[in-house]
Every structure is written in C-alpha cells, then in structure tokens.
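[1] sequence unknown, structure follows:
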C-alpha cells in the first residue's frame, strides 16, 4: 500500500493550494522526485519528515509512511476453545459486517451486557472469523473498564500502545488529540479490524475510533455507552443469558458427552442454577470436571445453598467479576444496588425503589438508570426493573454486610405499598367504607395516587395488576422484619382488587400470611377481618365447606372483640353462603342481622347486598315476584352510589329469578346489561360468565348463531384469563355437548 503515502501528500498539497514545484521548493527536493513520491514511491524517513514539516502535517505523514513499511499487526488474543451457542448473535454480527458500508464512517459494533455474559468471548470468536475481511491486520486493546486494576486504561496510554503496534513514533507527546490524529492517519488507508475490549465509558473510547470507513471496530462493555450513538450510529448487540439449549451444550462441551448424558435432569438443573450465564456455567462445569467422582446432583444441591461460593475459583470468581461493576457507580446507585438485593418480588418499580431507599424519586430514577446502563439491573417495562438471579444473590450478600438500617428500609417499602394500595382501591370503589386505621407514612415516603375519573381507575387497576406477583413476597418480607401490622393490613386493603380480578392463589395465600401476622400480634380484631376475607374467597371459588368453617370463625372473632362493623360483613357473607347452600332460614337470619348494623353505619352497599340476599331467599321459597321486587330495589341503591360491582351482583340474581320462571327475554335483557356493566367495571371474569349465560339463554330462544357468538366471546376472555375450567366448559358448549347450565355456587 505504498501509494497511500503519495495520496496523502497530494491531498495535503491540494488543500494548501501548492503546486508541485512550490512544495518541492519548500521541502528541498526536485519536482520530478516529488512526482514519483505522489505516484507511489516511498521516500526516506528524512524526506518524509521534510514533507511533513512543509505541509504542517504534525507527524501524520510519518505515521502513514511507517504503516506502509510495516508487516500487518495480528493482535487478537486466542479465542475461547470449545465455543458453543450464540448462533443468532453470530448471524447478527455477520449481517452487520456484510451490509453496505457508509463511505464516511467506520463500522462500529458495540456488544454490551451484564458481567459474565461472555461479551469478550463472543467478540473474539467473531473477530477471528472476520480476519480474512481485513487484510491489513487486527489491533486489540484491553481497556480495563471493569477489571482488577485500580483504574481503567487512559486513552493516551492506549493510543501510545496502538501507535507503537503500528510502528508510529509517538514519543514526546501525551496530548490525546495529537495522538488520536496520528492514530487516524496511520489507519487512513488501511482495512483493519480493531477490538476495544472491556470499555469503561464513551469518553474512553472516543479517541480510539478510526476516521476511515475502511476499518471496523468491535467494542465490548458492561455499559450501554449511550454517547456512542450521538457520534457513530453503532450496530448494537446486548448479550444476555444463554438459551436453555445453548447452556446445556456448553456444559456438555466442558463435562464431556458421556457424563452429561448420565445425568440429564441434573444437567438441566445445573444450567438453571447458574442462571444460564456463560461464566457461571463454565465455572460450575470446571468444578465438576476437577471432581469426577462428584455427582452433578450434589453440585446442584451445593448451588442451592451456597451459589456464589460454589461459583468461585481462583482465576474466575463470579463474585469478584460482579464486584468490578460497582467501582464506577455514583453514590446513589451504589447505595441502592445492595438494597434492591433485599427486594423479594420478581420486579420492582422506580417509585418503590425510591421508597425502599428513602430517596426522592428523581434520585432513584437516575440511580436505576445508572444500574441499568451498567447491566446490573434489567428494565422490563416502563419504570420497572429486575435482576439476573446471580446478580440478585450478589446484591443480597452485599446488603447483609453493608445495609445497616434494613428494618427501617423494609418499613418504608411496605408502608409505600399499603398506602398506594389504599389509594388504588379507593379509586376503584369510592363507595366502599374503609374503617381501617393505618399508621402515618414514614418520612420521605410518597405513595402513588390516581385521579377519581375512569382513566384514573384504569391506571390504578393496571398498577395492581403489575404488582400482583409482588404482594405475597412483600407481605413475607414485612413479617420477616417484624412489621406484622403492615403485613396483615396490605391484603385486607386490597379487597376491592381481589373482588375485581379474582387472583385466587394470591388472594388466599396473602390472607394465610396475614392471619399468621395477626396471631403474632395477638390482634383478634385483625384476625377476624382477615378470616372474613378468606371465607369469601373460598365461597367465590366454590369451596363451600371451607367457606362455612371460616365464616363461623369470623363471626366468633368479630363478636369476641366487639367489632360490629366487621361482624356485619361476616354476617352478610354468611348469608350469601347460606343462600348458595339453599338454606333460606339461615340466609334470612344472617341478612337481617347484618342489615341492622349496616343501617347504623350508613353503609348503603352493605344494605343493598343484604336486600339482594333477602330477595334470593324469596326465590328459594318460591316467591319469584317478591324476589325480583327486592332485587330491583337493591339494584337502584347500587346505582345511586355508582357501585358497578354491586350492580353486577344484583343483575346476576335477577337473571336467575327470571330463568327460574322460564322468562327468557327479560333474562336476556338483564344479561346484556350485565355484560355492559362488567366491561365498564373492567371485570373480565364477570363479563365472561355473563356472556356464557347469555349464550345459554339465546339457545333457549332458538337463536343458536348468536349463542355461539356469545360463547366465543366468553371463550376468548377465559383464554386471556388463563382460566382452564371456564375455557373447558365453554368449549363443551360450543361443541354442543352441554345444555344450558345452572349458575355456579358463589356467583354473587
């Protein structure tokens, strides 16, 4: 490539508007010899220096001359042996390399991801495959962004090393801009691959980027390197854990096929315990290799109890590799990281993190963004985050050593959940009376709030949905740290949400924990409240025997402590249950006793529900007209207080009374109202049940096409809700296997 020096000379001469003779005179050479240089002859070093001075090139011509005279560098470190997997990523990188090049800028590939994800391994594997595309060689630099060294490599240090590799004299200057200019000049006519491994940040790599489109750069970093996008439009690849198949293949490669095939179940468990992180997988496999008489299932057992200790060897300790990422965190992110290791749920929101840490939300948002950019946290939605399992273990381990106010942090967090849940359920059911006395919020904790209109209610419901998987772990966390009052209050506060969404498993489990918390406190009033809610959950699930036992306990607990309002709800629920069991006498008695108390407390919803139950009693006794009349009064009361939930309950009862009379047209009209009201309530279960019942009634009216359409809508909802029982029953109806059916127990 000797012609590159001549092209540089000609370009600089043209830029300075010099003739051939003019430059020759300045450099002290003949025009004819200068012409030969511009057409490919290499000059001596002294002559090149004279031209460099004459053209004010600041050493760039000397750099080009040196590169033209040197053999090509080949600096790539040895690639990992036994490389497996990452086929999709290799295809992605290959496609990036093969796309039409932008003639103005080099191709820059940025590979980021969490510690231990195998970024360097992938980059080197791919770089070795790409060597034939870069005939002028490869450069490699370890930038020490996250490493045992005290600090990352300085750009001027890296540039000096790269220039020496290119044979360019860089001594006598430590100026980054000058070194970067020499570096770009040395690469200007070269087609080279540059691997910048383990970058700390964009400021470190910016001077190391070539200025020519003939080169390509592969950068690896634990950081997102956001500034890179502003300058270079990089091709980005974020590397995460391996797939299950890739993880098994990696373990098999290290262990050997015979041993891997001997314990396939343990092999799969081993991959999962390692979080499918390549570093952890290799460490675990090497540990097994060094102890050949050790069963894989024994290693899995060790990982279950001492995961980070097991994944530590002298030259590849997972804990140490993780620790390098913490060095570059700002104080807020460094403080938040171990605290998040204590968070028990699968995801945490930025606002919950702020409450946990006792910091303003703006500070927490910056801290979570920093942790996300460092791949210590992973964003899974708007302002929602999660950990990789191994990083969570490491954060929790740090918390045990470094967090001194754990109990106070947990108190802030659970208080935030309690008061946010209170606000959400008030928006969802503003008519519902809440007699629960809650403690004041800890200082600096700011719960969520919503507007009282329909959009606000929808947002509140979405928040509850997003947090559903966190509720039980949060209650458990509160109990572990002695905050038993918060532990029992949270599930009770979420009552409206349980009614609307019916998450049976979480409903029951949260209340089982709440009962334990109440008993720990010796708070019989709290236990009565919790048991009442549990009883109603079992009733709505159709487990009437368990519901009957719990309602009896609830009535006794409420009466024992003199909780008359709580007793009213225990009696009302008992009345619903008695009606389900067709015991009209008990239903009447419980409803009458509850009504007396609801009147005293001016609870219109409670009164309306008891009036509905009395109408149901008349239905059981054969007085269908009387039952309809009472239910119509109850429906009016529910409408007056805008209780959509209550209206749905009463409409269902009225439908059943009409069906008992074989009066199908008015039943159909009421079911239409129920569908509309359930949709407005955003209660998809109630909507699916009403659509199913509507299909039954349409069948009785001989309108089979409409019936099938109604059942199909119900099936779609049941499938969305993952309700296998509901889906199965509707599929049977669609197949013509079942006639119209009676209402399920617990449908009120």
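    Here it is on my side, so go on. Just so we're clear, the structure is a prediction, and the values are computed from it rather than from any experiment.

[2] please make it C-alpha for all contacts and neighbour counts, starting now.
    Will do.

[3] helix/strand/coil for the spatially most central residue of the chain?
    With distances taken as CA atoms, centre = their mean, the residue of the chain nearest its centroid is residue 380 (2.7 Å). The three-state label given to residue 380 by DSSP: H, G, I helix; E, B strand; the rest coil is strand.

[4] is it in contact with residue 372, as I believe?
    No: between residue 380 and residue 372 there is no contact under CA atoms under 8 Å: 10.4 Å.

[5] adding another structure so you can compare the two:
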C-alpha cells in the first residue's frame, strides 16, 4: 500500500516505536548507521507527512548544545537519510523551505491510536464486542516501553505521552471486559498491569470488581488493603475516592452483580448542520488526521477540545475545518453545529454572538423567546450542551471576542474555529497556522478540480497556472471553476493573461469569488485603528518592494519611521495575515498578495512613491556596503561604493557569516531593484552599478547563486553605458568572469574587451594584467590549452616585475590544470605547489585568505591524482578549516574540498565515508544554484558521481 503521492515502485517505511525502535522498508529491516540518523527518522515517523522545521530538528537532535553550524549539520544529516532511504527503495523524504517531511510512512504508534479511537467509537455505539476487539488489536502492537533506545528530553517527553496513552488504553480495555462480564481476562490483564506498576489504582480496582463477581470478595478486600498500605508507605497518599468507594460497596455487598446498563438518554433534536464536504481535499491529510485525533480525545483535559486554525485569506481554512468535521462526525452522536460568522466576508458585517447563540439554542430545542440578554443566552447554551458530545464549527471568525460566548463549558464537546487572526486569547485552544499548498498538491488540486485530465501537452500549461497561484487554494479553486466551465481554448487564454503581472490579479475572480475582494477585507479591518492605518500605509509601500522577504529596517526606510515602530507595524500586518513570518525578524509576502500591494502602491502620490523608493534603494545600498565591509575591510573607502548615510537604516549584521546570510537572502530583491532602476523612464544607473559593486564583491569569490549574480552583473554592465564612474570597469570584469564560468565565451570576450579598454584609459597595469589572466583562463576552458599556456608564460614576466603574487599564484593554478590534463602529473603537482607558496605568502587579508583556500584546494586535487593521498587529505582538511573559520561553510570551494575528500575515501575503500562527503558537497552546490535539481538527484543516486562541471578547479 503506497501513499497517493508516492513515486512508482516506492516502498513504504514502517516505524516500530512501541518498544525497541526499529524501521522497515517494504517489509525488510532498515539499518541506519550512527546514532543521529535513527533519531531523525523516528522524529519524522512520529509526524508522518507533516513538515518538521530544521530548527526544531536541531533542537531535538542536539538538545544539550546547538552546534555552531547546526543548520548545515542538519541539512547534511537529512541528505544522508535521503541517500539511505533511496538505497532501500523509498523516495518519500520531502525537503523544502527549511523543513523536512516523511511521506509514504506509517508507524505502530499511529495504528495504535487509530485502533483506540475505533474502540471508543464502538463503546459509544454500544458494540462491546467490537470495542474489546479493537483494544486487543491495539495492545497486540506493543512490544515494550515506547521509543526504547532513543535518548534525549524530546524523545523522553514523547515516550511519556505514548506511555500514558498505553495506560489509558489498557484501563479502558479492562473496563470493557468488565462490562462484558469477562472476569478471567480482567484478572489476567490487571495482573500484567500490576507487574508493571504495583501501585496502579485502576488495575487494582478492576481486579477487585472481577474478584467480587467470582465470589472472591475477601481477596478483593485484601487487595485494597495491601495497596492502601503500600501507597501510604511509598507516597504518603490515600487511595483515590473511586477505589475507596468500590471497596466500601464490596464490604456492604452493594456492588451490582452484573454490569449496569447505560442510562437512558432523553430524545431530542440532533442537529446535522455541516456544509457539504469539499470535493477535492489535497495536501493536508496528515494535518487533518492530527487535528481529528485531538478533537476526539473525549475531553480528557476536563474541558472542550478546541482547535483554532488561522491563516491568510484563501489558504483553505474553511475547507480544512469542514473536511475534518465530516471525518469525525460519528464521534459526536449528539450533533454538529455550524455557522459562518462572516468575520472577513466581503460585503457582509460579522454576525453578533447573541444572534448565533439564539440560533444554536433553537437548533438544540431550547426556547429563547423570553431570554432578556445575550449573557443569559450563553448560560442556557452551556447548559444545553453539558453532558453531550456535540461538534461545533465556528467558521470565518473575526476575533476571539466573537468566538468566546459560543464555546461550550464542559468536556465531551469539541470546537473548530477558523480565522485570519490567531485567536490566542482563547484559553486552551490549539492554535494552528495554515500555510499554502506545496507545488505538487497545488497542481493536483488544479488538475482534479478543473477536470482538465489532458495529455502531456497540456500538463505544462496547468503546471504554469498552478505556479502562478503560489499554492493558494482559493486562487486554485477559482481558476479550476473557470477552466471547468470554459471552452478548451480558455486554458491558453488564462495562461497568457497570467503571464502579465498587471493582469494576473484580475484572473482570480469568477461570478461568486474574488481574491482581491477577500484581501480588501483585511485592509478594511486595519483601517479602524491608528496602528492599523499605519500598517495599511506600509502595505502600500510594500508594493514598491520587489523581493520575497522584507525586514523591519527596509520597512522603516520606506515609511521614514524608527525601526521599532516599523517592527510593530509589520506585526500588525502579520496579525491581519497580509504578511507571514519568514525567519527571525523577517516577513514574506505571498506572490499574489504582493500583486495586490503593487496595485495599492499605484495609488500613492508620485512624490511619496519616489521618496519611498529612493529610501528603499538607499537602505539596500547601505546594507550591502556594510556586508562588503565585513567581507573585506579595505572596501570602506572604495570610490565605487556610496558613503554611509546615517539617516537611512541598514540591516543589522555582526560578523562575516551574518553578512553572507543577509546577502544570500536579499540577493533576489537587489537583482530586481537593479533591473527596475534601469527600466525607469529616467534610468538610475548609479544605483544599478553601485549595488552590483557591493554585492558581487563578496559573492563572486565562490560564484554563489551564479544565476542571480549573472543577472546583477549584466544589469551593472548595462548601467555602465553612461558617463564614466569608478565602478564601470569592475561591472564589465565581473560580467565577463561569470560568463566565462558558464562557458558563454563570446559574451565574456566582449565584456573583457570593454573592461580592458577602461583599465587602459586609467593606466591601471595591474587590472589590465588581471584581465589578461582571466582571458587566458577562458581560452583554457574553451579547450585551447596550447594557446592558454603560451599566454600564461607571456604574462609571467610583467606580473613578476610588478610583484603581483596573486596574479602569479593563479597563473600557476591554471598551468597545473593544463599540465594535469596533458598527463604531466609531476609537473602539475610542482606548479600547484608553487601556487600554494605564492598564495600563502600573500594571504594578508580576508579576500587573499579565501583565495588561498581555492589555490590549496586545487593543489589537493593534483596531489590526489599523483597518488599522494595523505598530503591531499591534509590540504583538503586545511581548506575546510579556513572556510569554516571565515563563515563560508556554504561556499563552492568548501564543496570542492569535500568532493576531494570523497574521492580519497572512495579510492581507499571507504564507500560510506565517500558517500557522506559527496552528498554534503552536492547539497552545497545545489543550494548555490550551480547545478539543477535533476543533476543533483543524479549525484545522490550514482554510486560513483563524476566531478561537477560547475567546479572551477
């Protein structure tokens, strides 16, 4: 039996957690090396199908001390687990947005809870045979103490929860056997329970009742006295009142001889108010199951179970609530109440609580005509629901105040609330934030709901439309309805409009629903308070922001407000679910919501718009300049960068690692801002060039995120078409280098020529020689090794005359590559050694040390090729030490070093160690964008992957 989202031929994972932990794949034992992989798989198996954030996994796997590079270590661990599962035939490990989930998996704990829930349903239906059968099937799964073999506080807490569940189930099983009069079996199970816990009062009570019905009342009384004495001695406590009452009944002979029949219930109206279940419910099965299990716990806490789902407009909160409600309706035999509170319905005022109370009371058969006020109605409502099992769905709530009077008072009932804002002030409610669907579920929803089960030629169009929806269920359902009712050519027509940002928002509307109208409700609600009006003003300006993420400093820049005030305003937008958290002190805007914000930004006066945009660009220039200064302190006085402006807030960052993280996170935003700056009626060439100078400097060292860098370099190069600026030569040179790396040699040659022209005009012989070295490297990469080697030899005299050790070091690196390719391994090692000596002598600053790591990595490969593996391994380990110390653990030179170590492990017969290093290197280069997903998966599958062409060495 395979998960509906599985790949053909996949084998399911089965986790045995109720006892010593072990895993099976397709019925065969799955062995995982080390201590951390089993822990990670157990963590995922406890929540099958549900995304687990990497931050949570780190805290669970390293509870005592989070490692310095915890995220990288967790990613490596996930990569190793994926590899192990792939080898076993399982491909259900899903990684996205810094989360990991395990699909196509099930566990004995999951099965146990399902069987226990079935038994409780059978009990409520009066089917005692089915009840005992389900309990026994559940208990047969238990092989010992839960999660045996897994240490750590998180697993201890989960083991404690499972142990408590086992105890409750065992006690419920004994109660069921008592009701069925199977006293021998009661004594058998009670004896086992008392072996595990000699002070168990529930097991003692069950045994006493069974003994009494077998005519062994004296033995029953003796069991009570023994337990009473043991409790007093070990805990200082008396037996609980229920056990004492049972003892007194046995003494007096008043314990019923046969199980008492259930008390008759007064017949009354049984409401069945749930709307029709959604026809297409996809992508949230695991979440729906978890919430259903919580809602059907039967009020174990002594209060109603409340689940409050919150999320942005259109995320499918109502569909989730109604789907869950239908799935658990049999657990609530006294009925299901439903109301749409219209908290965020376009064109509708929210319903008052009093109105809903009177409606519910009428449904439950209570007379409400004489009720003077809503408070009395709420009291009568709590009375009407007391002692019953009723499910109440409060859909589309505005806030907690609207919901609170509609909550029942006692256990047995359950409540599902949906709202945009989290109703955090409702005591005891489980708050469940709802995000968008993943790409695969979104495509399946659009395909099924539209009925467009077309051939492969249409599949790509549907995938493109689903991507434009950004996983938003409302957008997907609106498009599906239009496609279902339209002509065949409607698919292409909608696709064409969706490709235009200006038109896309209008396509998310039909005769009944409009995504823009839904978003307008959030704006309307914010307008009612001063803070809300500030939030609306910021939201308009977010339409000027082109990136997926925004921090409070950028928000402060656009609104000309202090950063703390902007932080509070951003939180107000989050509460209205117009933005969502995207990390510490950072928010993201959904693609469709950003279109809405952009439309609102069009209403800003021209002067306000221009000022906000200028301040936003100033923020990114200042922040990028600060990041570059942390990378290379010499850039403080770089004429190609702007002077610092204290009036404009910049991103907060301390140290090189934070600087790189900021640059990588904000790179797409800065690329788009630069592109838009050139596209304006009066192009802002200065911004496009300067932002390129600030960003390309740090990230060009290792060609991180090469696609985005290429876009930024091309924009900077185009901006250099005007009057000469200090950054012009650098823009052309970096554009040439990136094109060389991507083997676009014609474009690279043109850019090199322009950069050399500028260097010649400036009389900068050092820059001219560096450009010539790069041109010769391009010739080498194009395959003309003879011409390249000759050019390198021609450049050596002037390079040595000027004492340019960096230039000479890289010439020797490239010479070693050519000699190695010619089979002259000894000469290649000698050239590589010269390069290392030169680079070591010149590594006096951050940039030179980073380059030294690259030179040393090249030498490691040459040594490895020559069979000098010990020396090579030492070189690669030195490289790893440098990049880790410099906060560049995600750089391509680190990946190259890992690959070199993997090659050595493989050559020396250590396949597991080689696999670990290959996988870690593959993860890094995939994250940097140096390989596509297909190539990355090929690396993971191949028993002997080839060196990636993306490596520069």
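    Nice, thanks for sending it over. Predicted, not measured: the structure shown is a model, and the values here were computed from it.

[6] on that earlier part again, and the residue nearest to the centre of the first structure, what's its match in the second structure?
    Structural alignment (TM-score structural alignment) places residue 380 of the first structure against residue 582 in the second structure.

[7] can you give me the distance of its match to residue 364 of the second structure?
    45 Å (CA to CA, to the nearest Å).

[8] residue 217 of the first structure touches residue 194, doesn't it?
    Yes: counting by CA under 8 Å, residue 217 of the first structure touches residue 194, with 4.7 Å between them.

[9] how about residue 702 of the second structure: what's its closest non-neighbour residue?
    Leaving aside its chain neighbours, residue 702 of the second structure sits nearest to residue 892 (5.4 Å; criterion: CA to CA, 6 or more residues apart in numbering).

[10] same thing with residue 698 of the first structure?
    Going by CA to CA, 6+ apart, residue 698 of the first structure has residue 707 as its nearest residue, at 5.1 Å.

[11] which helix or strand contains that neighbour?
    Taking DSSP states H and E as the definition, one finds residue 707 of the first structure inside helix 704-720.

[12] gap between that helix and the chain center?
    Between the centre of helix 704-720 of the first structure and the centre of its host chain there is 33 Å, according to CA atoms, centre = their mean, to the nearest Å.

[13] could you say what helices and strands the helix or strand following that helix packs with?
    Using DSSP H and E, the helix or strand that follows helix 704-720 of the first structure in sequence is helix 724-734. Counting contacts by 3 or more CA pairs under 8 Å, 6 or more residues apart in numbering; DSSP states H and E, helix 724-734 of the first structure is packed against helix 704-720.

[14] could you give the angle of the helix it packs on to helix 724-734?
    Computed by axes from the mean of the first three to the mean of the last three CA atoms, to 10 degrees, the angle separating helix 704-720 of the first structure from helix 724-734 equals 160 degrees.

[15] and the contacts of helix 704-720 of the first structure?
    The contact list for helix 704-720 of the first structure (CA atoms under 8 Å, 6 or more residues apart in numbering) reads 684-685, 687-689, 691-692, 694-699, 724, 726-727, 730-731, 733-734.

[16] residue 225 of the second structure: how many residues sit nearby?
    By other CA atoms under 10 Å, the residues close to residue 225 of the second structure number 14.

[17] how about residue 728 of the first structure?
    14.

[18] the stretch 501-650 of the first structure: helices as residue ranges?
    504-521, 524-540, 544-561, 564-580, 584-601, 604-620, 624-640, 644-660 (DSSP state H, counting those that start in this stretch).

[19] list the buried residues in the third one.
    Right, helix 544-561 of the first structure. 544, 547, 548, 550, 551, 552, 553, 554, 555, 557, 558, 559 (16 or more other CA atoms under 10 Å).

[20] before we move on, what about the first one?
    In terms of neighbour count (16+ other CA under 10 Å), helix 504-521 of the first structure has its buried residues at 506, 507, 508, 510, 511, 512, 513, 514, 515, 516, 517, 518.

[21] now that helix, how far from the centre of its chain.
    The answer for helix 504-521 of the first structure is 27 Å, by CA atoms, centre = their mean.

[22] who touches it?
    The contact list for helix 504-521 of the first structure, computed with CA under 8 Å, 6+ apart, reads 468, 471-472, 475-476, 479, 484-485, 487-489, 491-492, 498, 524, 526-527, 530-531, 533-534, 537-538, 541.

[23] how does it look with 7 Å?
    With CA atoms under 7 Å, 6 or more residues apart in numbering as the test, helix 504-521 of the first structure has contacts from 472, 479, 484, 487, 488, 491, 498, 526, 527, 530, 534, 537.

[24] quick one: which of these is nearest residue 287 of the first structure?
    residue 472 (36.3 Å; CA to CA).

[25] just the element for that closest one, please.
    Per DSSP H and E: helix 454-480 holds residue 472 of the first structure.

[26] roughly how far is that helix from the heart of the chain?
    15 Å.

[27] equivalent analysis for stretch 744-764 of the second structure, please.
    With CA atoms, centre = their mean, you get 44 Å for stretch 744-764 of the second structure.

[28] now swap in stretch 905-912 of the second structure and tell me
    For stretch 905-912 of the second structure, the distance to the chain centre is 34 Å (CA atoms, centre = their mean).

[29] residues in contact with residue 693 of the second structure?
    Per CA under 7 Å, 6+ apart, neighbours of residue 693 of the second structure: 640, 727, 731.

[30] for residue 230 of the second structure, helix, strand, or coil?
    helix.

[31] how close does it get to residue 189 of the second structure?
    21 Å.

[32] who has more neighbours, these two?
    residue 189 (20 against 17).

[33] quickly find the element holding the more buried one.
    Using DSSP H and E, residue 189 of the second structure falls in helix 183-196.

[34] give me the range in the first structure that that helix lines up against.
    Using TM-score structural alignment, helix 183-196 of the second structure finds no match anywhere in the first structure.

[35] trace residue 386 of the second structure over to the first structure, please.
    So, by TM-score structural alignment, residue 386 of the second structure is matched to residue 188.

[36] same thing with residue 760 of the second structure?
    Aligned by TM-score structural alignment, residue 760 of the second structure pairs with residue 559 of the first structure.

[37] are we agreed that residue 394 of the second structure is in a strand?
    Yes: with three-state DSSP as the criterion, residue 394 of the second structure is part of a strand.

[38] just give me the neighbour total for the closest residue to it other than its chain neighbours.
    Nearest non-adjacent residue to residue 394 of the second structure, counting by CA to CA, 6+ apart: residue 417, 4.8 Å away. Applying other CA under 10 Å, we find 26 residues neighbouring residue 417 of the second structure.
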